[in-house]
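Undergrad: Sequence and computational prediction follow.
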Amino acid sequence: MTTEVVQKHVFISGRVQGVGFRYFIQQNAADLNLKGWAKNLADGRVEVVISGNLDKIEQMITKLKEGPSFARVHDLEVNSESTDDFSGFSIRY
C-alpha cells in the first residue's frame, strides 16, 4: 500500500447536480479518510479537490465514476495538483 499523499482536482460532468452528488462525495471522503472540498459549478459540473493517500484517492475516483444512484456521470477530468493542507472535507457554495 502506498502512503504517498497526493492531491487531485476533478471535474465531473453529466447529471451530477440535484442528485446528492456532493453529499455522496463527502460521505465517501470520510469513509476513505480523504480531505478536500466539492462544489457545484454554474456550467452544471461538480468540482472536487481531494487530498490523501494515493491508494484511497484511486478508490475515490472509481466511486466518482459511478456516483450516487440518481446521477449519470458522462465525463471525469482528473488533474494532479500541489498538496494543500485541508483540515477535513467540506461542501462549498
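TA: Now that the structure is in, tell me what you want to look at.
Undergrad: make it CA atoms for all contacts and neighbour counts henceforth
TA: OK.
Undergrad: so what does the lengthiest helix in the chain touch, helix or strand wise?
TA: Longest helix in the chain, counting residues (DSSP state H): helix 54-66. The contact analysis (3 or more C-alpha pairs under 8 Å, 6 or more residues apart in numbering; DSSP states H and E) places helix 54-66 against strand 5-15, helix 21-31, strand 72-81.
Undergrad: and the comparison structure, right after this:
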Amino acid sequence: MAQQRILVSGRVQGVGYRDWVVRTAQRSGLTGWVRNLKDGRVEIVASGDEAALGHLVEACREGPPLARVEHVDSDAVPEDRSHKGFTKRFTA
C-alpha cells in the first residue's frame, strides 16, 4: 500500500473533475479524497496499490471531457489508513 498527493491545474473546477476522480478512484479500489483549492487547482490524496495509484495519476492527465488539464504533480506522502472509501471534501 502507498499514498500519493496529486495536484492538478488547468480548467479543472466547475467541469465535474472531482466527481470523475471519485468514480475513477473507486473503480481502482483506492481510498482517499479530492477537493478544490482556492487557487483553482484540484488536490487529491489517494491510498492503495501502487499500480492503481499510477493509473489514477495518468488518468488525471486527461480528466473528464470538459476539463483542460495543464499540469499534474504527484508526490508520495506518508500513508494515512483512516480513509474509508473515496470522498469529495470542501474547498480549502
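TA: Good, I have the coordinates. Small disclaimer: the values here were computed from a predicted structure and weren't measured.
Undergrad: And the TM-score between them?
TA: Comparison of the two superposed chains (TM-score structural alignment, normalised by the length of the second structure) gives a TM-score of 0.95, and 89 aligned residues with a C-alpha RMSD of 0.5 Å.
Undergrad: With the second structure overlaid, how far apart is the longest helix of the first structure on average?
TA: Averaged over the aligned pairs, helix 54-66 of the first structure sits 0.6 Å from the second structure after superposition, using mean C-alpha distance after the TM-score superposition for the first structure.
Undergrad: mind listing what's buried in that helix?
TA: Across helix 54-66 of the first structure, burial judged by 16 or more other C-alpha atoms under 10 Å covers 54, 56-57, 60-61, 64-65.
Undergrad: can you list contacts of it?
TA: With C-alpha atoms under 8 Å, 6 or more residues apart in numbering as the test, helix 54-66 of the first structure has contacts from 1-6, 8, 12, 25, 28-29, 32-34, 50-51, 72-73, 75-76.
Undergrad: circling back to that earlier point, switch the buried residues of helix 54-66 of the first structure over to TSV; also include distance to R92 of the first structure.
TA: TSV is the format used below for these (distance: C-alpha to C-alpha, whole Å):
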residue	distance to R92 of the first structure
L54	23
K56	22
I57	20
M60	19
I61	19
L64	17
K65	21
